[in-house]
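**Student:** how would this look folded up:
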Amino acid sequence: MTRLAFTRVGSGPPLVLLHALGLSRRAWDPVIPALAEHFDVLALDLPGFGESAPLPPQVEPSPAALAASVADLLDALGIRSPHLVGNSLGGWIALELAHLRPTASLTLLAPAGLWRGNTPLYDLASLRATRWVTQHATGLLYWLVKRRLGRTRVFGQAHGRPSKMSADQAHVEVDAMRTCPGFDATLAATMTRRYRAGPPINAPVSVAFGSRDLVLLPWQSRHLDELPAGTHLVTLAGCGHIPMGDNPAAVTALITAAAGCGLVASTEDTQ
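**Tutor:** I've put the predicted structure just below:
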């Protein structure tokens, strides 16, 4: 079993946070303090990201395989039927995890995998370009993200309000993308896959997209037909693909409401 690094804080029902491709558990820092007031929060580094080692070389890091690794960790910690929250690839993994074990609720923030065929070329190009820049123009990026205008230029695609990011948060995000050993293999494992409905998910599902998400384009990557009937669709006004730092209060409120099986004002039902 691959050993996964994690942060665990707070008390209450268990809540598991799954980050996006190329990031780490630090992506949840803007919302963890508020969530810890209501939940036993477990933010983890997926295999090959942050401080977690990659899966063994013979195991392809598909979303289902990554979900199985998370399931092993939850079993080791004695966590049963947690609330799951995932961003981008983390949302896809949360769906796969819900097919493996009981889940109290799912909150999917800009989940990946909701395209018709293979991963759209636009998203592949964006991810590869981001990875290349972090590895080959590191000094320039560090210089830029120290400045508010620089953070706007660097993170304008993924964040709806990049000027609100702190320099420290921006530095952490650049480092996470630059250093993660699992990036290439995980990206390759998603290229010819998409999320497909599996065994019934007997938990409420909420899906949120930011109104400024420039990564998952509406006509390419937001097809909800494989999701359970009754899935609730939410718009996070002013937020981008990684919404936690754009509006921590709105993201916290969404997660808390979804975990309580309630609806938020901007939710609409999908069938």
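**Student:** contacts and neighbour counts: CA atoms only from here.
**Tutor:** Fine.
**Student:** My read is that residue 43 contacts residue 29, right?
**Tutor:** No: taking contacts as CA atoms under 8 Å, residue 43 lies outside contact range of residue 29: 9.1 Å.
**Student:** In terms of packing, which of those two has more residues around it?
**Tutor:** Neighbour count, other CA atoms under 10 Å: between residue 43 and residue 29, residue 43 has more, with 24 against 14.
**Student:** Next SSE downstream of the host helix or strand of that one?
**Tutor:** In this assignment (DSSP states H and E), residue 43 forms part of strand 40-44. With elements assigned by DSSP H and E, the helix or strand that comes after strand 40-44 is helix 63-77.
**Student:** now that following helix, how far from the centre of its chain.
**Tutor:** How far helix 63-77 lies from its chain's middle: 15 Å, per CA atoms, centre = their mean, to the nearest Å.
**Student:** Also this sequence, please, to line up against the first:
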Amino acid sequence: MLAHERHGSGTPIVLIHGIGHRRQGWDPIVPLLVAAGHEVITVDLPGHGESPAYDAQGKPVRQYLHEVFEEFYAQIGIEQPHVVGNSLGGLIALEAAMNGNARSVVGLSPAGFWKGDLDFLYVRTLFRTMIGAAGLLAPVAPVLFRTKLGKVVGFSWLSSHASRIPADVAVADLHNMLAARPAVRELFGGAFRFEGPLPVPATIAWSQHDKVLLPYQGRHARKVLPEAFHTVLRGVGHVPMLDDAELVARTILDTVARAERIDNAA
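**Tutor:** Just a heads-up that it's a prediction; the model follows:
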């Protein structure tokens, strides 16, 4: 089973992190969603955090992730939760909607909307470069990340306010990224675009200062998914939970409320 945590009670919301990250990235958001009356489930992707290794056994990435999460939902006894994802997690959330496994979805700078090979090369090269840099920084990370400058050096590509990241979180995130390298290679090797349309209420929220999936991809997502609600998350980077937990929580809760209004009216 995928490593996960469950918090609170009520209508379930599943939170899925991005490539190279871990479930603890959602920690700033969890209490805000629990306080609003929801059960919140955070989960580590295969080969990330404390989950088992990525083992697709020759299956395409798209099929493998679908099967992994469908099995996960069955194992923990939930059906059609609200699903929220960041980056690759956003793409997984959108896929969940297409597969009938989501009541609503929120994609926070979701993957799957690059236009061509050059765009994808940029993302792949950025990750390769930053993972390489993480390997060089790892021996000095516990000291380096006690300083604001050190955290900016390590995480400004993901966060607009990297200096605010707690030192212990920064160190753990760096080591997690390094440990996830085999899964990252597999996921990039089988990357795919999302085409829709979406059969459930959805929000696509692009980070204003995204340096990974550049904001023009949000404009492309508007063309691909005109049925979704589209918004820009002001003042945040690619991993917006690090920068403005309240903004992200509000975006999620607005989408959940919209879905529940539709359900109640049906």
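**Student:** So after superposing, what's the score?
**Tutor:** Once superposed, the chains reach a TM-score of 0.89 (TM-score structural alignment, normalised by the length of structure 2), with 256 aligned residues with a CA RMSD of 1.9 Å.
**Student:** Compute the distance between residue 188 of structure 2 and residue 128 of structure 2, please.
**Tutor:** As for residue 188 of structure 2, its distance to residue 128 of structure 2 is 10 Å (criterion: CA to CA, to the nearest Å).
**Student:** to the chain's geometric centre, what's the distance from the strand holding residue 43 of structure 1?
**Tutor:** In this view, strand 40-44 of structure 1 has its centroid 13 Å away from the chain centroid, taken as CA atoms, centre = their mean.
**Student:** quick one: buried residues of that strand?
**Tutor:** Buried residues in strand 40-44 of structure 1, defined by neighbour count with 16 or more other CA atoms under 10 Å: 40, 41, 42, 43, 44.
**Student:** contacting residues for the spatially most central residue of structure 1?
**Tutor:** The centroid of structure 1 falls nearest to residue 87 when counting by CA atoms, centre = their mean (1.9 Å). Residues in contact with residue 87 of structure 1 (CA atoms under 8 Å, 6 or more residues apart in numbering) are 18, 19, 20, 108, 109, 110, 111, 242.
**Student:** Now flag whichever of those is closest to residue 146 of structure 1.
**Tutor:** residue 242 (19.5 Å; CA to CA).
**Student:** quick one: that closest one and residue 156 touch, right?
**Tutor:** No: applying CA under 8 Å as the test, residue 242 of structure 1 and residue 156 come out as separate, 10.8 Å apart.
**Student:** quick one, which of those two is more surrounded?
**Tutor:** Between residue 242 of structure 1 and residue 156, counted using other CA under 10 Å, the more crowded position is residue 242 (27 against 17).
**Student:** ranges for the helices of structure 1?
**Tutor:** Under the criterion DSSP state H, helices of structure 1 are mapped to 32-35, 63-77, 89-98, 121-136, 138-145, 148-155, 167-179, 183-190, 218-221, 248-259.
**Student:** Looking at those, spot the one closest to residue 227 of structure 1.
**Tutor:** Closest among those, using CA to CA: helix 89-98, at 8.9 Å.
**Student:** so how far does that closest one sit from its counterpart in structure 2?
**Tutor:** In the superposition with structure 2, the average deviation recorded for helix 89-98 of structure 1 is 0.9 Å (mean CA distance after the TM-score superposition for structure 1).
**Student:** start to end distance for stretch 113-124 of structure 1?
**Tutor:** For stretch 113-124 of structure 1, the first-to-last residue distance is 12 Å (CA to CA).
**Student:** ok now that stretch, how far from the chain's centre?
**Tutor:** The chain centre lies 16 Å from the centre of stretch 113-124 of structure 1; the measure is CA atoms, centre = their mean.
**Student:** do the same with stretch 7-22 of structure 1
**Tutor:** Stretch 7-22 of structure 1 sits 11 Å away from the centroid of its parent chain (CA atoms, centre = their mean).
**Student:** In structure 2, what stretch matches it?
**Tutor:** Using TM-score structural alignment, stretch 7-22 of structure 1 lines up with residues 5-20 of structure 2.
**Student:** now do the same end-to-end measure for that stretch.
**Tutor:** One end of stretch 5-20 of structure 2 to the other measures 18 Å (CA to CA).
**Student:** How about residues contacting it?
**Tutor:** 23, 25-26, 30, 34, 37-45, 48, 78, 81-90, 92-93, 176-178, 180-181, 184.
**Student:** repeat for stretch 206-219 of structure 2
**Tutor:** So stretch 206-219 of structure 2 is contacted by 87, 108-111, 113-115, 123, 126, 157-158, 160, 204-205, 231-238, 240 (CA under 8 Å, 6+ apart).
**Student:** let's see 6 Å
**Tutor:** Residues outside stretch 206-219 of structure 2 that contact it (CA atoms under 6 Å, 6 or more residues apart in numbering): 108, 109, 113, 157, 232, 233, 234, 236, 237, 238.
**Student:** residues touching the second one, list them.
**Tutor:** Residues in contact with residue 109 of structure 2 (CA under 6 Å, 6+ apart) are 87, 206.
**Student:** Go again with 10 Å.
**Tutor:** Contacts for residue 109 of structure 2 (CA atoms under 10 Å, 6 or more residues apart in numbering) come out as 18, 85-91, 204-208, 210, 212-215, 217-218, 221, 232-233, 237-240.
**Student:** Likewise for residue 257 of structure 2?
**Tutor:** Contact analysis of residue 257 of structure 2 by CA under 10 Å, 6+ apart lists 104, 201, 263.
**Student:** And it? What does it align with in structure 1?
**Tutor:** Per TM-score structural alignment, residue 257 of structure 2 is aligned with residue 260.
**Student:** what residue of structure 2 takes the place of residue 244 of structure 1?
**Tutor:** Match for residue 244 of structure 1 (TM-score structural alignment): residue 241.
**Student:** what sits against its match?
**Tutor:** Contacts of residue 241 of structure 2 by CA under 10 Å, 6+ apart are 25, 26, 27, 28, 29, 86, 108, 159, 247, 248, 249.
**Student:** Excluding chain neighbours, what is closest to the fourth one?
**Tutor:** By the measure of CA to CA, 6 or more residues apart in numbering, the closest residue to residue 28 of structure 2 outside its immediate chain neighbours is residue 245, 5.7 Å from it.
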